[in-house]
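Undergrad: Got a predicted structure here, sequence first:
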Amino acid sequence: MKKFILKTTLFLAPIVLLFLITFTFYSDSESPDLIRLGYFPNIYKDYRNVFSKDLSREIYFYKLSNTKIKKAKILTIGDSFSQQGNYGYNNYLAEKYSVLNLDRFLSRNSVQTLYELLNGDFFSTYKIEYVVLESVERDFISSVQNIDVSKKITNIQLDSIIKSQKKILDENYRYNFFSSTTIKFPFSMLQYYLDKNYLSNKMVYNVTLKTNNLFSNNSDKLLFYGDDLWKLKKNNDLREVLKLNNILNDLTVKLKSKNVKLIVLPAPDKYDLYYSYIMDKTELEEPMFFKYLESVKKDYLFINSKKLLSHQLESEKDIYFYDDTHWSPVASKIIACEIKSVIIKE
């Protein structure tokens, strides 16, 4: 019996150790997403305390799904960068203007959705002056690859989708002992301390920066989503950027017929924004998306967010969250301020 217990203990000890490491350092919350996706140790658990005031702000903008207002200065349509709640750029905008936000579940493709709203009766019912069309850089080109400019959606259909949408809590990322995470995470954590410039968990890159002054936790590591790099083949193709620009110009004309002005807001990939600060760029291609888009003829109002935020990197820390793909409240305020300036000039 003693031998059995001893053998069982020797067998279970490594598994228990792996479990304790994973349980202690694994992040199972939706955000920070890069820590979770890359299987990195969550060693800066107090990192976001610096944003505590912004993360607890009152929400001033309206969501289409839970308001009856039919008039707003600005309609924001976008991905997760437009769904940051109380610390999002649209909430800072709403301190000055009335802002209506299209819920993410109503718009999986911002460009396609805007065409559908234009072809339907949305802008006949809702009085909007400006549309802010936002898309993260890595997905902007792909969002227009199979666009259907004739498709439409009516207000009745929107209402139906809203009513049928069940209340969904945050997706469950909770750590389960009986999963491959128990084995994978400790080894990934070890790699975090020993390796440089590598892809972790086949999803997130970890590269060394030239400085440790870009984030308030004083880390010299840049974590970024793999797609930021993998989608450069299309995003660095001038022909693809021209195609995107033509579609955005077409949307501008269609919105103008509704007395609405279009503001286009690409959100820079984290990799792109911090590219010049990466220590070893030998095998890392330079992103050209913003350079190409800046150079073409545009009929819409354009927010060059990369240029805007890049100018602040030397003086402001945490333009993007260290541990996440998204910009922080620091950047949200800068973006909101620029949109306000554009509107005032208009």
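TA: Now that the structure is in, tell me what you want to look at. Predicted, not measured: the structure shown is a model, and the values here were computed from it.
Undergrad: rest of the way, CA atoms for contacts and neighbours
TA: Noted.
Undergrad: tell me what the longest strand along the chain is packed against?
TA: Taking DSSP state E as the criterion, the chain has its longest strand at strand 127-136. Contacts defined by 3 or more Cα pairs under 8 Å, 6 or more residues apart in numbering; DSSP states H and E place strand 127-136 against strand 71-77, helix 110-119, strand 261-267.
Undergrad: which one is residue 284 nearest to, not counting chain neighbours?
TA: In space, and not counting its chain neighbours, residue 284 is closest to residue 229: 7.8 Å by Cα to Cα, 6 or more residues apart in numbering.
Undergrad: residues contacting that neighbour?
TA: Applying Cα atoms under 8 Å, 6 or more residues apart in numbering to residue 229 gives the contacts 271, 284, 285.
Undergrad: need these in TSV with neighbour count and distance to residue 140, can you?
TA: Below are those laid out as TSV (neighbours: other Cα atoms under 10 Å; distance: Cα to Cα, whole Å):
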residue	neighbour count	distance to residue 140
271	25	15
284	11	20
285	14	18
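Undergrad: Next, check those against the strands and list the overlap.
TA: Among the contacts of residue 229, no member lies in strands (by DSSP E).
Undergrad: let's bring in a second one:
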Amino acid sequence: MKRFLNVLVLFCLPFVLFFVYGMFGYEKSGGDLNRLGKISISEHYRDTLLANDTLPKLWTNFSEIDRNLEKGPIDVLIIGDSFSNQGTISYYNFLASIITLNVFNFDYNAFNLGDYYNPIQLLFGIKNSGLIEEIKPKCIVLEIVERNVIEHFRNLDHNLQIDKAELKDRLYSPVIEPLAFPVRTFFNDIVLYYRYGFFYKFNDHAYESQVYKLAMSDTLFSSGIDDLIFFEKDLINMHNTITEQNIELFNDGMNMLNKELESIGINLIVLVCPDKYDMYQDYIVNNRHPKNPFFDILRSKNKTYDFIDTKTLFMPYLEKGIKDLYFADDTHWSPIASKIVAQELNKVIGQNE
């Protein structure tokens, strides 16, 4: 029996050591890329970045308008995606802290809008139903992440109507979250941490990861790693959607939308958030991937709407070596970039008053 136990211990020991080392080796910082790519980044990475950003909530969520969408006035209405879902470190909260107007954000997560929420579609829907004329903001900030711009516009139903009653019906009621399976997640994380970690040595997306990892010429993050990590769709959607013709159609569509909104006294501001790959592509060592031309093409088009050229806005900061414009462990920008965007929006909104 003793011999059997010794053999069992010897058999199990490598597996125990395997998981113990992985448990301490894979630090979870909380970012989506850290989670998807199993790339270890200190859990304290964000502490310094967020330490000085202690603003209270200064904006109003669209869903909070008395739960019947009748509170107001709405001066600035933000309609966007996950870049417009960053809470107190968001650009719209910083905007609300420096502007005298009321800032409202369409908190899409509070509504059942389907699996593939499209901020452009939402704006067209509330315009077509007459709801936008009823609430009549002074300006609308339409925010879209770069990799989804063309896909969202291409899938647009120009005639869809979303009225007040439908939005009220689509408000989520509080629900009890389903139970998670932490044990299963733990073992899966450790296995993928080792597997991806090994394959990243030979391939920039570990052959199967959703996250790319490429060496950079400059240290532009304070995370302790010198690599750029970004989401695979930055490249996939660039290859599949970024063409001169598609960007021309999008720009024409925004011009037409702006004309309709201007006729009822509303100013349209289009805010495209650069993909992380696009923002940092010039700093990648021996980059085997093509450059993303999206902003170069869109910048050259004639526009009647106000366009926030965030890439041009951010480049001087990168050239000065400013770190962490984007979170190292995430697809989203950090409070540093949020403040820059808020200041630019304040300037553009002020010029239109």
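TA: Here it is on my side, so go on. As the structure is a computational prediction, the values presented were derived from the model and not from experiment.
Undergrad: which element is whichever residue in the second structure pairs up with the residue nearest to residue 284 of the first structure on?
TA: Using TM-score structural alignment as the criterion, residue 229 of the first structure maps onto residue 235 of the second structure. Residue 235 of the second structure belongs to helix 233-241 when assigned by DSSP states H and E.
Undergrad: angle of that helix against strand 139-145?
TA: Put simply, helix 233-241 of the second structure runs at 100 degrees to strand 139-145, going by axes from the mean of the first three to the mean of the last three Cα atoms, to 10 degrees.
Undergrad: mean deviation (superposed) between helix 233-241 of the second structure and the first structure, please.
TA: The superposed helix 233-241 of the second structure is, by mean Cα distance after the TM-score superposition for the first structure, a mean 1.7 Å from where its aligned residues fall in the first structure.
Undergrad: now, among the contacts of residue 229 of the first structure, which is nearest to residue 198 of the first structure?
TA: Of all these, the one sitting nearest residue 198 of the first structure is residue 284; the distance, using Cα to Cα, is 11.5 Å.
Undergrad: residue in the second structure matching that closest one?
TA: Checking TM-score structural alignment: residue 284 of the first structure goes with residue 289.
Undergrad: Break down the second structure into its strands, ranges please.
TA: 60-61, 76-79, 103-105, 139-145, 211-215, 227-231, 267-273, 306-308.
Undergrad: export these to a markdown table and tack on distance to residue 257 of the second structure?
TA: Formatted as a markdown table, these follow (distance: least, Cα to Cα, whole Å):
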| stretch | distance to residue 257 of the second structure |
| --- | --- |
| strand 60-61 | 24 |
| strand 76-79 | 14 |
| strand 103-105 | 20 |
| strand 139-145 | 11 |
| strand 211-215 | 35 |
| strand 227-231 | 30 |
| strand 267-273 | 8 |
| strand 306-308 | 12 |
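Undergrad: closest to residue 334 of the second structure out of those?
TA: Between the strands of the second structure, strand 267-273 lies closest to residue 334 of the second structure; by Cα to Cα that is 12.1 Å.
Undergrad: what angle do the closest one and strand 139-145 make?
TA: Comparing the axes of strand 267-273 of the second structure and strand 139-145 via the same axes, to 10 degrees yields an angle of 20 degrees.
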